[in-house]
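1. sequence and computational prediction follow.
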Amino acid sequence: MNSKVFSVPTQNRRTHYWVTFAVLSVSVASYTLMQSLTIPVLSELETEFNTDQNTVTWLLTGYLLSASVFTPIMGRLGDAYGKQRLLVISLAALAIGSLAAALAPTIGLLIVARVIQGVGGGVLPLAFGIIRDEFPREKIGGAVSVVSSLLAVGFGAGIVLAGPITSSLGFRWLFWLPFIVTATAAVVAAVVVPESPVRTPGRIAILPAVLLSAWLVALLLGLSQAPKWGWGDPRTVGLIVVAIVLLVAWIRVELTVDVPLIDMKMMRLPGVWTTNLVALLLGVGMYASFGFIPQFNQTPAANGYGFGSTVTESGLILLPSAIMTFLTGLVAAPIARRIGPKTVVVVGSVIGAIGMFMMAGWHDEPWKVAVSNAVIGTGIGLAFACLAGLIVAAVTPAQTGVASGMNANIRTIGGSIGTAVMASIVTAHFLPSGFPKEIGYTAGFVVLGGALLAAAFAGLMIPSISEKGIEDKLEQERLDRELAVMSA
């Protein structure tokens, strides 16, 4: 069966796009908050559930694995069966998982709840696809920039908010609050968000989905456990080898099935693979830094570094990064119209690298760490804000969901790589007190800065396209869809 794009008749009066944008923003913010809300309180959860560190880290690993598997799959299903329908399902998964987590009596059930929450990763590609379908061409770039910036803002905000929520309301409100928000968003999305005017019909083959899930699980599990097992441990090596074999098998199957889950021809497009490479390297820098800067801040000063911060105090030191990421997301689109989105990605990556190098050598006072994080947030905010737009512009409307889903997935893979590498560097040498030596953090932040510099060089390979060129392409596609609807 051939994969053929068609347009479905649309209702005469559609929801105003700003109402749709509000629902999408809340949906994406809720999902990204859930990525990081539990990071600062893992030690408290370990005590609360009377478990060990290895078990409690599965609250992160399980969520990560689930989101990595379902993000591209939900995006592809949205392209085929309707983005609004799958958005509601993704939000429902977030709500159900949050409710289950809030009520979980054991650590095992809490991990299962986190896996259910990971299905909500579908909100990312679906949001970008709906924006492309519903917004006027001149508004698409700004909307995509803001939603893209929420990926970084939400992750940072989760770390900032975890302490105050836990100390004032208790750890279960880390899940009750997202449940209330996502359940409400699911109902509102079902009522007000219009259904997709573009579909890609055809039965989705099961084998590509199984192979995609299998190699992602093997890779991310190996990377997440490598710092604990050791990079040379047979389990680590075995999982990475299995991931490579399954990846090759997945690609071969995708090239032969009638309706691929991920179109390999699309993945080879210059505008797609270069943007994905940048996303991978940005993920290395961003997720690892958010994961380890709180640990640095909370280290007692008696060890020669750190500030002995509480969870709340450590979060406040990171607040400038979240603020700057959000602000740069608001201005990224106007800047891109002047100098081009490719240039914004390159400049943002360089600024992020500068901030990371500042963090490596300039961290003896809390205000210095806050300033360094503000610089990092400025750079990453600029770069993230333009990545999704570049991906959207590089593919057809029918591929928006799956292409942006894979881009988000690749960022997650980058985050897993960065976190694993950073953990290995930081924990290579310990002080008699049991805390890592300062040189581990310094070297780790230098490596993360190098990854962001590499993202800048990768950004130079992205095909040049002006923001106006993107808008013209999207406007022509919109006109084509309207003609198809009129013809139907």
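-> Now that the structure is in, tell me what you want to look at.

2. going by C-alpha atoms from here, please, whenever you check contacts or count neighbours.
-> OK.

3. which parts of the longest helix seen in the chain are buried?
-> Across the chain, the longest stretch assigned as helix under DSSP state H is helix 137-169. For helix 137-169, the neighbour count (16 or more other Cα atoms under 10 Å) marks 137, 139-166 as buried.

4. centre of the chain versus it, how much separation?
-> Once both centres are worked out by Cα atoms, centre = their mean, to the nearest Å, helix 137-169 turns out to sit 11 Å from its chain's centre.

5. list the helices and strands that helix packs on?
-> Secondary-structure packing of helix 137-169 (3 or more Cα pairs under 8 Å, 6 or more residues apart in numbering; DSSP states H and E): helix 17-36, helix 123-134, helix 173-192, helix 270-298, helix 311-339, helix 366-394, helix 467-487.

6. at 6 Å instead, please
-> Packing contacts for helix 137-169, counted by 3 or more Cα pairs under 6 Å, 6 or more residues apart in numbering; DSSP states H and E, involve helix 17-36, helix 311-339, helix 366-394, helix 467-487.

7. in addition, the following structure is provided for comparison:
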Amino acid sequence: MRRTRRTRQTGGLPGPSKTRSAPLVPVLAFAGITVAVMQTLLVPVIKDLPVLLGTAPADATWVMTAALLAGAVATPIMGRLGDLYGKRRMLLASLAVMVAGSLVCASTDDLVVMVTGRALQGFAMGAIPLGIGIMRDELPRERLGSAMGLMSSSIGVGGGLALPAAALVAQHADWHALFLGSAGLGLLAMALTYAFVPEPPLRAPGSFDVVGALGLSLGLVLLLLPLTKGGDWGWSSATTLGLLAASVVTLVLWGLFELRVPAPLVDLRTTARREVLLTNLASIMVGVAFYAVSLVLPQLLQLPASTGYGLGQSMVVAGLCVAPLGLTMMFVAPLYARISARHGPKATLMLGMLVIAVGYGAGLGLLSAAWQTVLIAVVLGAGIGLAYSSLPALIIGAVDPSETGAANGLNTLMRSIGTSVSSAVIGMVLADTSVTTGSVQTPSMEGFRISFLIATGAVLIGLVLAAFLPARRPPAHPVLLASGADARPSPPPVLRAPAESAGRTVRHDGSPSTGP
């Protein structure tokens, strides 16, 4: 096997040693968990937001919507900026924006200011694809699988762990303390990143596509806004339908523009490859399945027992019952690495989705006691963890190293679209099947079960999509660096980067080539 040398632009030295890269994985995972906490930070106080902010319930939902929209916009943009100007640099910038947003929220009771701060917090979601890209560039092959799995799962880990912690803080302190805590986590993540995460030398050719970024941002806002607010506006209202139509037109025009520029924000030709396209579509289905359990179990646990099916638990206990979802996702990362090393990420993705389907299927009959919800959370956490861990490996195996950040940013965006669709559909189901308890409308057991069936259907669609992914077995032997240390898996054939129009390609080691 031909030996390859991976060198840094600054000194021509081999890649990092195992000793130097040892703290990199926990530091990046902590950064990912920190930004993911923003998704569920306010869940324990969401019903009180109208009173806390002195506004109408429909307006208070903008506090959650702003973070979602900003996160969706940030993931592909920050990924591309990382490919161009440095992933570590953009990771630190993402965390700094999150800290600023947290401090803004901690200092206000005004709705507009709060929404602004929440948008800044949500913008930090771009840190997760940046972390995956750094791992690809810096880690030896034997550590890459489990590391990427942990980083990819940090979305669920942070969300799951934040629920009980935020509930505990909200019950015993002023709610602004939630934002002070998130600012502290962000500062700690920045300090650890600055100290222990190196700046990978690989850079993508070209410049930042400003017009493409603005077009994608507009299209995503026009798409996600009616998905998140359609329940308030009415799904057949002129506003909802008009925004959805405008999103389709905007995204089509954006796609046509991206196909014509030499250095696009998103390389749609790469995205159209079967492996990338099917992986992104399957990611939407996994996102739908992941968010369903987050919507159903906390409500079921906190409904009063007088309803006949509610479990009557406190906010803190409900959070603790759901927390195993995130913990299990974190603990299956090493298991994913072993399964994927033997059978490939496609098999691991399919196994994960099968486990999710089993978890939701069993959940249809296991909703009558708190311990049963814990069991459901554990099974679903294992399945979602395996599925989420497989996604970056599938994407990375299909794109050029110089496109890692942007490609994983787009994949993270697909998961966000899945959670948005899940929120809209399941929210509508729970509203339409609600029952009157006294003078209050509460979700019904029928609605919870229908929600589980929807999640099961989504993951089965994802399973079919995954079955059509090309089978790729990992290499039998590692590629050797000049020093003899293990490196990453053998790269795919040379893929054309955005600089193709300039008559060159970029190889796996980052060196330009004028050959075919």
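-> On my side now, so go ahead. Note that the coordinates shown come from a computational prediction; the quantities given were computed from them, not determined experimentally.

8. ok, which of the helices and strands packed on helix 137-169 of the first structure comes nearest W173 of the first structure?
-> helix 17-36 (11.9 Å; Cα to Cα).

9. that closest one aligns to what range in the second structure?
-> Counting by TM-score structural alignment, helix 17-36 of the first structure pairs with residues 21-40 of the second structure.

10. rewinding a little: of the helices and strands packed on helix 137-169 of the first structure, flag the one that's most buried.
-> helix 366-394 (a mean of 26; mean count of other Cα atoms under 10 Å).

11. elements contacting that helix?
-> For helix 366-394 of the first structure, the elements it packs on are helix 137-169, helix 311-339, helix 341-361, judged by 3+ Cα pairs under 6 Å, 6+ apart.

12. make it 10 Å
-> Under the contact criterion of 3 or more Cα pairs under 10 Å, 6 or more residues apart in numbering; DSSP states H and E, helix 366-394 of the first structure touches helix 123-134, helix 137-169, helix 270-298, helix 311-339, helix 341-361, helix 400-426, helix 438-459, helix 467-487.

13. before we move on, the earlier item: what does the longest helix of the first structure correspond to over in the second structure?
-> Using TM-score structural alignment, helix 137-169 of the first structure pairs with 141-173 in the second structure.

14. cool, stretch 385-404 of the first structure as well?
-> Taken onto the second structure by TM-score structural alignment, stretch 385-404 of the first structure occupies residues 389-408 there.

15. state the distance from L253 of the second structure to T40 of the second structure.
-> 34 Å (Cα to Cα, to the nearest Å).

16. equivalent analysis for G418 of the second structure, please.
-> Counting by Cα to Cα, the separation of G418 of the second structure from T40 of the second structure is 16 Å.

17. enumerate every residue touching the closest residue to S466 of the first structure other than its chain neighbours.
-> Distances taken as Cα to Cα, 6 or more residues apart in numbering place G340 nearest to S466 of the first structure, at 4.8 Å, with adjacent residues excluded. Contacts for G340 of the first structure (Cα atoms under 10 Å, 6 or more residues apart in numbering) come out as 333-334, 386, 464-470.

18. alignment lookup: G340 of the first structure to the second structure.
-> Using TM-score structural alignment, G340 of the first structure lines up with G344 in the second structure.

19. do the same with V187 of the first structure
-> By TM-score structural alignment, V187 of the first structure lines up with A191.

20. that match: neighbour count?
-> Other residues near A191 of the second structure come to 14 when the count uses other Cα atoms under 10 Å.

21. P264 of the second structure: helix or strand, and which one exactly?
-> Following DSSP states H and E, there is no helix or strand that holds P264 of the second structure.

22. and the helices and strands packed on helix 366-394 of the first structure: which comes nearest L65 of the first structure?
-> Using Cα to Cα, the nearest of those to L65 of the first structure is helix 400-426, at 9.5 Å.

23. which other helices and strands contact the closest one?
-> Under the contact criterion of 3+ Cα pairs under 10 Å, 6+ apart, helix 400-426 of the first structure touches helix 58-81, helix 123-134, helix 206-229, helix 264-267, helix 270-298, helix 366-394, helix 438-459.

24. mean per-residue distance, that helix versus the second structure.
-> Following superposition, helix 400-426 of the first structure is found to deviate from the second structure by 0.4 Å on average (mean Cα distance after the TM-score superposition for the first structure).

25. what residue of the first structure takes the place of I284 of the second structure?
-> Match for I284 of the second structure (TM-score structural alignment): L280.

26. could you double-check that that match lies in contact with L387?
-> No: applying Cα atoms under 10 Å as the test, L280 of the first structure and L387 come out as separate, 11.1 Å apart.

27. what touches both of these two?
-> Common neighbours of L280 of the first structure and L387 (Cα under 10 Å, 6+ apart) are 407-408.

28. surely L241 of the second structure and L225 touch.
-> No: L241 of the second structure is beyond contact range of L225, at 11.0 Å (criterion: Cα under 10 Å).

29. between these two, who's got more neighbours?
-> L225 (20 against 15).

30. one step back: deepest-packed of the helices and strands packed on helix 400-426 of the first structure, please.
-> By mean neighbour count, with neighbours taken as mean count of other Cα under 10 Å, helix 123-134 ranks first of those at a mean of 28.
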